[in-house]
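*Asks:* kindly return the folded structure for what I paste below:
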Amino acid sequence: MSTGGTAVARALVDNGVSSVFALLGNQTVSTAEGLHERGVDVVSARHEYNAAVMADTYGRLTGKPGVALTVAGPGATNALTGVAQAYTAASPMVCVSAVLEEDAPTEALHGVDDPQFLETAFEPATKWSTQVHTPERIPVAINRGFEIATSGRPGPVFIGVEDAVLMNDVDISDGAFDWDRQTTIGPDPDGVADALAPLSETNRRALYVGKGVSRAFAWDGVIEIAESLGCPVICPRHYPDSFPNDHELFAGTVGMSDHPAAVTALEGADAVLSIGVRPSSHEATVLGDRAGTDTAFVYLHAGSKEYAQTPTAAVVGGRLDESIDTARRVFEQETRGTAGDYLDAVHRRNERVDRDTAAYLADVKDQTPIHPLLVMARLREVAPDDVIVTGDAGAAGGAWPNDVFEYRTPNTFQHSRLYDSMGFPVPAGNAAKLVDPDRAVVNLIGDGGFLMCNMELATAVATDTDAVTVVMNDAKYGMIWNYQRASGHSEVATDIPAVNIAAMAEAFGVRGIRVEEPDDVKSALESALAAEEHVVVDIVTDPAAEYVSRKIW
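*Replies:* So this is what the prediction gives:
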């Protein structure tokens, strides 16, 4: 005999789990014990939201579901924000939580009046949400959850297991753990080829490449398609790393702020091939708004049938990697080149932005407080091409790395958007380092966001991971403060008391570097990247610095 928690551990291991992110309670200790006995690394977070962020990041970087483990009630609801974030990021994830018994009394410990409230709460933010109240359903639910999380458009699932089942001895037959995996059927190659006809019928075409390409790990095929067509490539604003930014065909991003070259490419295109973007999504709406009224849109995406936000020539769902491979083979025979005047117009816009950004940097590189553009420029100079950058809501981890950082390797910008919760980078960076210890990881965050997740420095120490956390410390909730000023609102509740974040890091046993002079930025970043320990670089920055997208674009 063994506990239900041990059965959960066995089912997770059967699904290939090697790491679980958790904040334990009485209800989950037997699960953690079962995982530990089976060689699984149980990583203790300091908040359940952070455990969910780590599971989300693990899923983005590996393609395998990251697993978060929580107790019932506040443990699960604390994780809900991270789960919703994984949903918008199309990240495979399994959140396993204790839940109360079906006939629990009102106001029970970790409960509200409805014992099913966690299943209901997670349902809109997951691909599947369920509660398990009998031992025999444990392996079935977990096996099904892993399959759902990774099929079609990836995403999170929630599996609640009754606390009494987790904590007490249960008798589950070995046969209950067997599972016949479903075979995912790819799209019909002839159907994909027919759908691509609008791209072959014009010499003014563009690609719109979204996060689905990263989730399918299929960027090499997309690069080949772009090069066969010789056409500009645009990415959604929040996923600029879906295509190499240093490629000559990259034309920037659209959404919230639009790169001029990207707008030129979309406005001048007769046909746009959208790859890895949900046709029903906000990102599809942005595409339709920026392109011409007569543009033919063709979507290749990983999900099932969806109603598109734009008038479409064709929508192809199913396995995205197979659709991309078919498209690659179709277009490698392409003989029609992209129109020279169209490409030249896109390139001229790119060159103008590059010149103006360089001039802007020259104007501000010596100012104090330090200008964020200088931080971004120096980071790009010293970081390796495949550096993983984690970003946050707000200016420091969102607007600045979206505007000007050059992502030379796909799937290297892991951030909280579009759900846009604060406090994402430090736990995300911890997970990234656990996935790939030899790779450079830089967490970009403001002081406001850092004060929401600084407790995960303790996790960095416990796991001996050596990411670099760069804090743009401007004593403000800077993005909102600037909005207040620009829109004529009172400057209320956006000041942050001055905090020496480098000293705070030292209190966690983490090396802290305080940077107040612009000439010290590069050496501080170089030193932090070279260290074999987690380093916090606390940079005193200008809260009033104007974004490149507003000043230049």
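*Asks:* drop to CA atoms for contacts and neighbour counts, all remaining ones
*Replies:* OK.
*Asks:* determine the longest helix present in the chain.
*Replies:* Assignment by DSSP state H gives helix 340-364 as the longest helix of the chain.
*Asks:* now the other sequence, so there's something to compare against:
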Amino acid sequence: MPKTLADVLTDQLAQLGVRRMFGVPGGGSSLDLIDAGARHGIEFILSQTETAGAIMAAVTGELTGTPGVVLTGVGPGAASVVNGTAYASLEKSPLVVFTDQVEGTNAGGIHQKYDQQALFAPLVRSGAALDSETGPGVFAGLLIDATTPPFGPVHVDLSAAQASKPAHLPTVKIGEGTTGDFSVIPSVAKDQIKASRKPVLLVGLEARAERVAIAVHSTAQHLRCPVLTTYKAKGVVPDADPAVMGHVTGGTAEAAVLHAADLILAVGLDPIELINQPWPYQARVIDISEVAHEAGPFQPAAQLVGDPARILPALLEEEEQSGWQASELAALKSAQQARLMPPDMDWDRQPNDPRPLIHAIQQAAPGATLTVDSGAHMFPAMALWQADRPFSVLKSNGLSTMGFAVPAGIAAALHDPGRPVVAITGDGGLSMCLTELATAARLGVTVITVVLNDAALSLIDIKQQAQQRPPLGVRYPTIDYAAAAEALGVKGCRVEGNDAVTAAVGDAMARGGPSLIDVKVDPYAYPEILSALRK
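*Replies:* The predicted structure follows:
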């Protein structure tokens, strides 16, 4: 029996190591791809919404380094995966977006029809409508685009008629993307490092690959210098390491460290990871990255484009004379922590403060992967959760989309079923993807969703209050998310206070499978936290 185009496409995906596809199928080519995928060992994961399916696929791409795959129907289905595609685009995740294509022009052929390729064009690295004759070779080129740094999404429009036609595997071979490497490091870069007495490492998303993370950690030890990671790079150097000072976001939390520096080594730092603020630091920057980025907030004194795992050792041929003292690093780290957790605060008298709740959650879930939604709760969660490895904390940063934590948690649990996942979200973000709890229940994955419930869009509420506007459009009636979870097949409970949270998370860990813990929080602390980190 000859292979169909759908067979050839899924065969190419399987050869790259793809093991799952996600989404909500339409009645066209997505059905051919589901059947063909099963024949090639690729499981289809049905999500409740296309948006969540796209996020699951994009996160899978990040975690595996192979393309995530999302399938959707024509028209509204295609439009609904735009948010997840934007996530993959801005956060450099390899993703293949398959959309059904309206067949021909019979009977007018305009129902549900619009230019789907034009819709995705601003977000994807490349896209095409495939046919059975040229489609296999074109698709191979799309896969190369998706998996060559900087990773990103590609779009495939495919009709059922073409998906079911005979086709042949292409002759082009798909391999790993390569980037140039410096055989000779420019002298200006080496001279800057030799002259530096107080260098600082800024670590971004391109440093999460294991080989790069090892090189970054070795460089930090070699230079005996402070390390600041972006949110995406959290855990590249473990947070417990005395050198790790916290995060670099473009806010003020990192200011004391960067003002004290005389040289900044930015490793794998994508400008999309920093908020849009002026760069006030005088230290020169050496930018080391896989690809040349668009203009960011700083102008580097030297830009080294290539594999950071090979560039970093070549930069550090001699023992450098660090001016950083261990006591100075300890004082900086202690000051960073005190900004968020004032040591004179009686935390036992603040049972609904989100800051000690983060400690309470992690205490009961050692070794868990954390996924975090966007919103006010994100600030204490990211600052206080202790990461010990790359990809152990997952957050939408460049796009900062809400509705991320639960679908990302499902993807992480499928990727590593032996490691539980804690998904910390606010009530606003959970409402955007609530029905994906049913997906977690159907799959039986251990995703413990902790919703910090203050019945408001608190981050927007803070900005509204700062502008002295009336509190309109940012607050909800309180929702019983535990009851909603039970209706969706997930064990739910409502708790208050640190001890109760620790006990509830511990019970969920012991029980396994999906759980939801609805935690009442008081938003009074969020303005103080935001001021400590951003203003």
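*Asks:* care to give me the TM-score?
*Replies:* The pair, once superposed, lands on a TM-score of 0.92 when counted by TM-score structural alignment, normalised by the length of structure 2; 531 aligned residues with a Cα RMSD of 2.6 Å.
*Asks:* so which elements touch the longest helix of structure 1?
*Replies:* If you count contacts as 3 or more Cα pairs under 8 Å, 6 or more residues apart in numbering; DSSP states H and E, helix 340-364 of structure 1 packs onto strand 250-254, helix 260-267, helix 372-382.
*Asks:* and it, which residues are buried?
*Replies:* Buried residues in helix 340-364 of structure 1, counting neighbours by 16 or more other Cα atoms under 10 Å, are found at 342-343, 346-347, 349-350, 353, 357, 360-361, 364.
*Asks:* could I get these as JSON lines with distance to residue 127 of structure 1?
*Replies:* JSON lines is the format used below for the buried residues of helix 340-364 of structure 1 (distance: Cα to Cα, whole Å):
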{"residue": "342", "distance to residue 127 of structure 1": "41"}
{"residue": "343", "distance to residue 127 of structure 1": "41"}
{"residue": "346", "distance to residue 127 of structure 1": "39"}
{"residue": "347", "distance to residue 127 of structure 1": "41"}
{"residue": "349", "distance to residue 127 of structure 1": "41"}
{"residue": "350", "distance to residue 127 of structure 1": "39"}
{"residue": "353", "distance to residue 127 of structure 1": "41"}
{"residue": "357", "distance to residue 127 of structure 1": "42"}
{"residue": "360", "distance to residue 127 of structure 1": "45"}
{"residue": "361", "distance to residue 127 of structure 1": "44"}
{"residue": "364", "distance to residue 127 of structure 1": "47"}
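*Asks:* can you show me the strands along the stretch 51-200 of structure 1?
*Replies:* Counting by DSSP state E, counting those that start in this stretch, the stretch 51-200 of structure 1 has strands at residues 66-70, 93-99, 128-132, 156-162, 169-170.
*Asks:* what is the neighbour count of the alignment partner in structure 1 of residue 117 of structure 2?
*Replies:* With TM-score structural alignment defining the correspondence, residue 117 of structure 2 maps onto residue 119 in structure 1. Using other Cα atoms under 10 Å, the number of residues around residue 119 of structure 1 comes to 18.
*Asks:* and residue 119 of structure 1, what is it in contact with?
*Replies:* By Cα atoms under 8 Å, 6 or more residues apart in numbering, residue 119 of structure 1 lies in contact with 129-131, 158-160.
*Asks:* need those in CSV (columns: neighbour count and distance to residue 447 of structure 1).
*Replies:* Output for the contacts of residue 119 of structure 1, formatted as CSV (neighbours: other Cα atoms under 10 Å; distance: Cα to Cα, whole Å):
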residue, neighbour count, distance to residue 447 of structure 1
129, 21, 35
130, 18, 38
131, 26, 38
158, 30, 32
159, 24, 35
160, 27, 35
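*Asks:* from those residues, which is closest to residue 280 of structure 1?
*Replies:* Set against residue 280 of structure 1, the nearest of the contacts of residue 119 of structure 1 by Cα to Cα is residue 129 (22.0 Å).
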